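Asks: Sequence first, then the predicted structure, then my questions.
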Amino acid sequence: MPVPEPGPAPEPVPAPAPAPRRRAGRTVALIAVAAVLGLVGGTAVGYGIQAEREPTPLPALNQPGLAYPAKPLPKGKEPAPLSAAEDHQAKAGGDLRKLLVPRPAGAREAEFGPRDGWYDLSSYAAGFKDEGWMLEFLNENRVRRIAVRSWDTGENRTTSVHLVQFRASDTPGAVEHAQGQQSYMPEKKFAGNEGDPIKGSGNGRYYLYPVERKAGYLDLYHARALFQRGDLMVDITIYDTKKISKSDIRSLAEKQLERL
């Protein structure tokens, strides 16, 4: 499936279309006809039998026997509620901007990157070549909000961190978004490699792109990290005219993961 080339942010891969239903065969049709005929033939007999029986009382709506546990735990034995540090959903339910990794000491606000804070959906989608497709993807997957932080360091290094949060659904949007982005990274026109795992993330990876060289321009280096945590998809990018080490992108991804 061709993947649109990304702009400042990469292009996701659409979710695969559901497989078409199989047509019912002749055997299934015959069984259905037989069932209908049997139902019609037995209706009169069924009504006669029911008329002779005593009414059957309905079960009580309140069924305490279904409660779990069967007996309340003794006082003092109840499990303690999760702390804020353990309850990831509670943390992500607050001010998402506070979960962004802070700027390093001496860093400046990005001159050309997005401004720190909330990032509106249209601006985020505009960073992709096919803006309409990205808007459709995010809306279908029930995006909730996006927070961003970006900064400049050194002569020409720009770093951006996006936290893309989705609402709860049967198919978690954060998983779809992260997997979609990771799926095309090994292609030659992108990172061209499988990347390296982000320790402790479960599904995160970080990548170094091949250097881009063009006559009349400075060399361009690019690194990226992608991972999903609960209902959040995290996308980190670094651009520089000097070489970016693996430790640069890895350590930043690990710091952001710790905050989640």
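Replies: Alright, I've got the coordinates. Residues are numbered from 1 along each chain as shown.

Asks: going forward, measure contacts and count neighbours with C-alpha atoms only.
Replies: Fine.

Asks: List the residues that contact the spatially closest residue to residue 213 that is not a sequence neighbour.
Replies: Nearest in space to residue 213, with sequence neighbours left out and distances taken as Cα to Cα, 6 or more residues apart in numbering, is residue 219 at 5.1 Å. When contacts are counted by Cα atoms under 8 Å, 6 or more residues apart in numbering, residue 219 is found next to 211, 212, 213, 241, 242.

Asks: what sits against the second one?
Replies: By Cα under 8 Å, 6+ apart, the residues touching residue 212 are 219, 220, 221.

Asks: Quick one: classify residue 203 as helix, strand or coil.
Replies: State at residue 203, reduced to three classes by DSSP: H, G, I helix; E, B strand; the rest coil: coil.

Asks: Cross-check the contact I'm expecting between it and residue 227.
Replies: Yes - with contacts counted by Cα atoms under 8 Å, residue 203 reaches residue 227, the gap being 6.0 Å.

Asks: Same drill for the two, tell me which one is more crowded.
Replies: Relative neighbour count places residue 227 above the other of residue 203 and residue 227, with 26 against 16, counting by other Cα atoms under 10 Å.

Asks: Following element in sequence after the helix or strand that contains residue 149, please.
Replies: Secondary structure assigned from DSSP states H and E places residue 149 in strand 143-153. Moving toward the C-terminus from strand 143-153, the first helix or strand encountered (DSSP H and E) is strand 157-166.

Asks: any idea of the angle that following strand forms with strand 143-153?
Replies: An angle of 170 degrees separates the directions of strand 157-166 and strand 143-153 when computed by axes from the mean of the first three to the mean of the last three Cα atoms, to 10 degrees.

Asks: And here is the other one:
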Amino acid sequence: MSTESADAAEPGTAAAAEPSTPPPTASPTATAPTPANPFAPPSALPETPVTPETPVVPETPVAPDAPDTPDAPGAFGEAEVIEAGAEPVRRKPRFGVGTLFLTAVLAGPLVGAGVGYAIQASRPPTPLPKIAAPKLSYPAERVDPKALAAAGPQPLDIDGDLRKLLIERPAGTEDRTDGDGDGWLSPDDMAENYGDSAREFSSLLSGGFRRAASVAWESGDDLYQVTLAQYVPESTRRAIADAAPSSTHESEVSLIPGNTESYLVIGKQPLHYARSTDTYYYGEALARKGNVVMTVAVYAKNPVDRAQLEDIAKRQWEKLA
């Protein structure tokens, strides 16, 4: 038996015993590799290191989940290492810039309102001014009834029922009176006789129109209409001025005999009814009596008979005057 120590091995043996990489850590249940015989004589040992048999690599055990450390936060936050018997240290909540800004925005108006209310509540109340009402006074002198009546609205020149001032419809003619058939005309009834009814309706209401009475009849192919329209006193002259026709080559304009404030219009050319292709000849007589405007209109199939139109206008003027 050799007397050399087991630690004094051959260089080859030392090289074989100390591989370049450390052997893997074997688990308790893994089978250890078979080492070389340390009791063999040196001559029997090979000069070259014997390659050990390929060890069986044990299965690497699954390492348990490492606990969260302060450097590696876990799924539920950072873990704290607590010594035995020590109380856990509670961390202060961290507020971001957005949270602080939102708090300032919400708290600012509340603090300002509270401070303003406190300042206003500490001030003494301001007394309200006394109610001032002028004293009633009456003139010492007597009022002249005539002067007072002259200063007020003037009464109508023609009062009462206007229908009684209209001429009678000729016998043998067909009644064609507009409105409800009772002889009275409303502003919309009068506006319907014009193509632009809306404009005429507005003109009547803004022109001081008060009331109107009318009678109309049809004789053969001709239609006659006599109207008495009453306006407020200050609008009568304007009403007849607006109704006055202008002399053109299509109509003949003159005065009613014996009446200087009148017009007589005889159309020379046929006209078309509104929204129709039918034609007619137009004739009209206008006169004013106080605040009442008299109108005699003729719609004829043939040129208007001037003498007949003048006769109707004279009879109506005499009854009105």
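Replies: That came in fine, so what should we check first? Worth saying up front: this structure is predicted, and the values here are computed from it rather than measured.

Asks: Pick the one among the contacts of residue 212 of structure 1 closest to residue 150 of structure 1.
Replies: residue 221 (17.0 Å; Cα to Cα).

Asks: Can you tell me what that closest one aligns to in structure 2?
Replies: Correspondence of residue 221 of structure 1 to structure 2, assessed by TM-score structural alignment: residue 281.

Asks: since we're on that match, how many residues are nearby?
Replies: 19.

Asks: mind checking which helix or strand it is in?
Replies: Residue-wise, residue 281 of structure 2 maps onto strand 279-289 under DSSP H and E.

Asks: Quick one: average offset of that strand versus structure 1, please.
Replies: Compared with structure 1 after the fit, strand 279-289 of structure 2 shows a mean deviation of 2.0 Å (mean Cα distance after the TM-score superposition for structure 1).

Asks: just the strands in the stretch 51-200 of structure 2 please.
Replies: For the stretch 51-200 of structure 2, strands defined by DSSP state E, counting those that start in this stretch occupy the ranges 174-175, 184-185.

Asks: Show where the first one falls in structure 1, residue numbers please.
Replies: Counting by TM-score structural alignment, strand 174-175 of structure 2 falls onto residues 108-109 of structure 1.

Asks: go on, stretch 184-203 of structure 2?
Replies: The aligned range for stretch 184-203 of structure 2 in structure 1 is 118-137, by TM-score structural alignment.

Asks: what's the answer for stretch 14-31 of structure 2, then?
Replies: No residues of structure 1 are matched to stretch 14-31 of structure 2 when aligned by TM-score structural alignment.

Asks: and if you look at stretch 108-120 of structure 2?
Replies: Stretch 108-120 of structure 2 falls opposite no residue of structure 1 when the two are matched by TM-score structural alignment.

Asks: what are the ranges of the helices in the stretch 101-250 of structure 2?
Replies: Along the stretch 101-250 of structure 2, counting by DSSP state H, counting those that start in this stretch, helices occupy 145-151, 187-191, 197-206, 236-243.

Asks: Can you tell me which of these is most buried?
Replies: Neighbour counts (mean count of other Cα atoms under 10 Å) averaged over each of these peak at helix 187-191, with a mean of 18.

Asks: average distance between it and structure 1?
Replies: Once the two are superposed, helix 187-191 of structure 2 sits an average of 1.3 Å from its aligned residues in structure 1 (mean Cα distance after the TM-score superposition for structure 1).

Asks: For that helix, which outside residues touch it?
Replies: Under the contact criterion Cα under 8 Å, 6+ apart, helix 187-191 of structure 2 has outside partners 178, 179, 197, 198, 200, 201, 204, 205, 209, 211.

Asks: Tell me the one of those nearest residue 218 of structure 2?
Replies: Using Cα to Cα, residue 178 is the member of these that lies nearest residue 218 of structure 2, at 12.2 Å.
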